[in-house]
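# the sequence isn't on hand, but the structure is:
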């Protein structure tokens, strides 16, 4: 973050910490085809930090591991990265100075689990999986989620890092924040100490060598949000949805807009009806823009989809959304998503 929904400018992407070549949208489109016959497994995830996350997932997939285990392992990489201010223990706090985390995980057979507004636990995706496997529920929130994590033996720690606390105290000097969906990105940007830009949620989708699909999504949410605010990431059908007979989808951007449109579920259902992953993502973005004709140019939402045959699609409202693809052919591809508008936030 600081804006959970803030997107890097193209120039910053080129100079990113992961020194991975970024392809133009046309090149990205060519790389979205189905897996070659010798392929089998593939993992995709949002943003440039998805490259490192994909590598952790690929360490399991390349050995015949399960997609569910792979996505859980993969997204823990950005969750543990203190330099990542939009995911995990490095995340920026809400306006009360409290770091709250959201995560979901879903298997292709329909099993799923999620936590929201979880404090003091560094890896919410692990708690989400435990919710899926150890309870009859799908979503636990707030104090109840923390109580469950404690009972399951997860270690607690203070998640407010010195850097995040300094940024929060700097923000308090002006406390500029308008909880209006189509102005959040710009408000956050103006409020950031040092003018820093950051990424967003990590959503990951994996197909294993056995043909099974799974996905995970994890975030620290929007910086300086109202305490208790929950975005799309832990909402099954919004930030994440996987159907083993069809494919999976995940989202990034202003979570409220994704929730209003059941975004990831919509992408999967469009694929079920015969749309390609690319076409499905494009249609999901168009529906959001159609409902926000006067404010869409200040919004960012992006979708990423993986079909059961390995085909990939991505689309966003604004330029600047990137995603990483990893398979047997190459483990470090970072691609630029096509978008409705050709200019990113300024």
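That came through fine. It should be emphasised that the depicted structure is a prediction, and the values quoted were computed from it without experimental measurement.

# from here on, contacts and neighbour counts on C-alpha atoms
OK.

# got the contact list for residue 332?
Listed by C-alpha atoms under 8 Å, 6 or more residues apart in numbering, the contact partners of residue 332 are 20, 51, 55, 324, 325, 326.

# from residue 167, how far off is the residue lying farthest from the centre of the chain?
Distance from the C-alpha centroid of the chain, by C-alpha atoms, centre = their mean, peaks at residue 173 (29.9 Å). Distance, residue 173 to residue 167, by C-alpha to C-alpha, to the nearest Å: 10 Å.

# another one to put next to it:
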């Protein structure tokens, strides 16, 4: 009886939260597909990434081509301390990059702890298409990239190296919660992993995730972004999900897979993101007060939903109607942890 009461209580919590949540509706079924597709991505810099992806979609490209192009934009055109060439290094001063890409038919590829190779998302796609594997890491990933025609180059910027030198003076590591920020596109203070989802005019889904990981992490640490099912999961039959924040929590909960499976059971993208957040809180209630976890999801009909532990998470939506929309996610907690 106690187990049944707990189950009903959890379902009531999820339903109540969903009634308060905000989402981006697709309108009539298949409207996002009929209008040529939709692209969504995490954080304010997702606006630029979405626009790069939209150029592919509007030209008739696939969702897979679109998310790769959007992620490539973030890796090279954006200079951001947690994504791509401008990322901050680990505690040893080494910049390592992680990325994953997934098609709605289940094909996927990833690289982790990749050094001195630009565009890890494209290397991940090559892993998917040109090897029998899903993930390559470290030196092996670099060797593969070079064999595929990618060029080895020093990516650590002088600014990132200087930031690392300043960090070494105190050598403290504590992930900070993203707080409420201005939603103006290009706000460089609002940064984290880029997670991107797309649906094209044929109704096919795809997703990509790319990051330089947590600044000052232990050398060899890998977060959720390159892990299929943790930072990214896509299924043409249901929808897609991606995550941002402290990757260890996404790994512990197989979070993006969880969100998609909750949608498979009938939840909307918003409800599924909220239920996944509730699971994080139930498992680690004290830890959840001092870290950020964010989920973004899209159904196979193009409906979009998001939820976070703490305020501050924004996501970008791009379709035929508008290419620069930003939305603030609802959150479990009202403000930063004390």
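Happy to help now that I have it. Everything quoted here is computed from the prediction, not taken from an experiment.

# still on that earlier bit, the residue farthest from the centre of the first structure matches what in the second structure?
Matched across to the second structure, residue 173 of the first structure falls on residue 169, judged by TM-score structural alignment.

# tell me how far the aligned residue in the first structure for residue 194 of the second structure lies from residue 48 of the first structure.
In the superposition onto the first structure, residue 194 of the second structure corresponds to residue 202 when matched by TM-score structural alignment. Going from residue 202 of the first structure to residue 48 of the first structure by C-alpha to C-alpha gives 10 Å.

# isn't residue 194 of the second structure right up against residue 71?
Yes - the pair residue 194 of the second structure / residue 71 is scored as a contact, 7.3 Å apart, by C-alpha atoms under 8 Å.

# mutual contacts of these two, please.
Shared contacts of residue 194 of the second structure and residue 71 (C-alpha under 8 Å, 6+ apart): 209, 210.

# neighbour count winner among these two?
Set residue 194 of the second structure next to residue 71 and count neighbours by other C-alpha atoms under 10 Å: residue 71 wins out with 35 against 30.

# shouldn't the more buried one be in contact with residue 196?
Yes - between residue 71 of the second structure and residue 196 a contact is recorded at 7.5 Å, counting by C-alpha under 8 Å.

# which residues do those two both contact?
Counting by C-alpha under 8 Å, 6+ apart, the residues touching both residue 71 of the second structure and residue 196 are 208, 209.

# related to what we said a few turns ago, and the contacts of residue 332 of the first structure as CSV, adding secondary structure, distance to residue 272 of the first structure and neighbour count?
Formatted as CSV, those follow (DSSP: H, G, I helix; E, B strand; the rest coil; distance: C-alpha to C-alpha, whole Å; neighbours: other C-alpha atoms under 10 Å):
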residue, secondary structure, distance to residue 272 of the first structure, neighbour count
20, coil, 33, 17
51, helix, 28, 25
55, helix, 29, 22
324, strand, 24, 25
325, strand, 22, 26
326, strand, 24, 23
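
# mapping onto the second structure, list which of these remain contacts.
Compared against the second structure with both residues aligned by TM-score structural alignment, their matches' C-alpha atoms under 8 Å, the contacts of residue 332 of the first structure retain 51, 55, 324, 325, 326.

# what's the closest of these to residue 90 of the first structure?
Taking C-alpha to C-alpha as the measure, residue 51 is the one of those closest to residue 90 of the first structure, at 18.1 Å.

# quick one: the counterpart of that closest one in the second structure from residue 323 of the second structure, how far?
In the second structure, the residue equivalent to residue 51 of the first structure is residue 47, according to TM-score structural alignment. As for residue 47 of the second structure, its distance to residue 323 of the second structure is 7 Å (criterion: C-alpha to C-alpha).

# what's the overlap in contacts for the two?
Common contacts of residue 47 of the second structure and residue 323, defined by C-alpha under 8 Å, 6+ apart, comprise residue 317.

# circling back to that earlier point, out of the kept ones among the contacts of residue 332 of the first structure, flag the one nearest to residue 162 of the first structure.
Among these, residue 51 lies closest to residue 162 of the first structure (C-alpha to C-alpha), at 26.4 Å.

# circling back to that earlier point, you'd agree the match of residue 194 of the second structure is up against residue 74?
No - using C-alpha under 8 Å, residue 202 of the first structure makes no contact with residue 74, being 9.8 Å away.

# leaving out chain neighbours, which residue sits closest to the residue in the first structure that residue 262 of the second structure lines up against?
The pairwise alignment with the first structure assigns residue 262 of the second structure to residue 270, based on TM-score structural alignment. Nearest non-adjacent residue to residue 270 of the first structure, counting by C-alpha to C-alpha, 6 or more residues apart in numbering: residue 280, 5.4 Å away.

# what's the match for that neighbour in the second structure?
Aligned partner of residue 280 of the first structure by TM-score structural alignment: residue 272.

# and if you look at residue 294 of the first structure?
Checking TM-score structural alignment: residue 294 of the first structure goes with residue 286.

# residue 122 of the first structure now?
Aligned counterpart of residue 122 of the first structure in the second structure: residue 118 (TM-score structural alignment).

# follow-up on the earlier one: so who does the match of residue 194 of the second structure touch?
Residue 202 of the first structure touches 45, 46, 47, 50, 75, 78, 87, 217, 218, 219, 252, counting by C-alpha under 8 Å, 6+ apart.

# using PyMOL, define a selection of the buried residues within these.
Here is the PyMOL command that picks out the buried ones among the contacts of residue 202 of the first structure, judged by 16 or more other C-alpha atoms under 10 Å:
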select buried, resi 45+46+47+50+75+78+87+217+218+219+252
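
# redo the contacts of residue 202 of the first structure as TSV? Include secondary structure and distance to residue 112 of the first structure.
TSV is the format used below for those (DSSP: H, G, I helix; E, B strand; the rest coil; distance: C-alpha to C-alpha, whole Å):
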residue	secondary structure	distance to residue 112 of the first structure
45	strand	18
46	strand	20
47	coil	23
50	helix	22
75	helix	16
78	helix	21
87	coil	20
217	strand	12
218	strand	14
219	strand	17
252	strand	19
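
# which of the contacts of residue 202 of the first structure map to contacts in the second structure?
Shared with the second structure, among the contacts of residue 202 of the first structure: 45, 46, 47, 50, 75, 78, 87, 217, 218, 219, 252 (both residues aligned by TM-score structural alignment, their matches' C-alpha under 8 Å).
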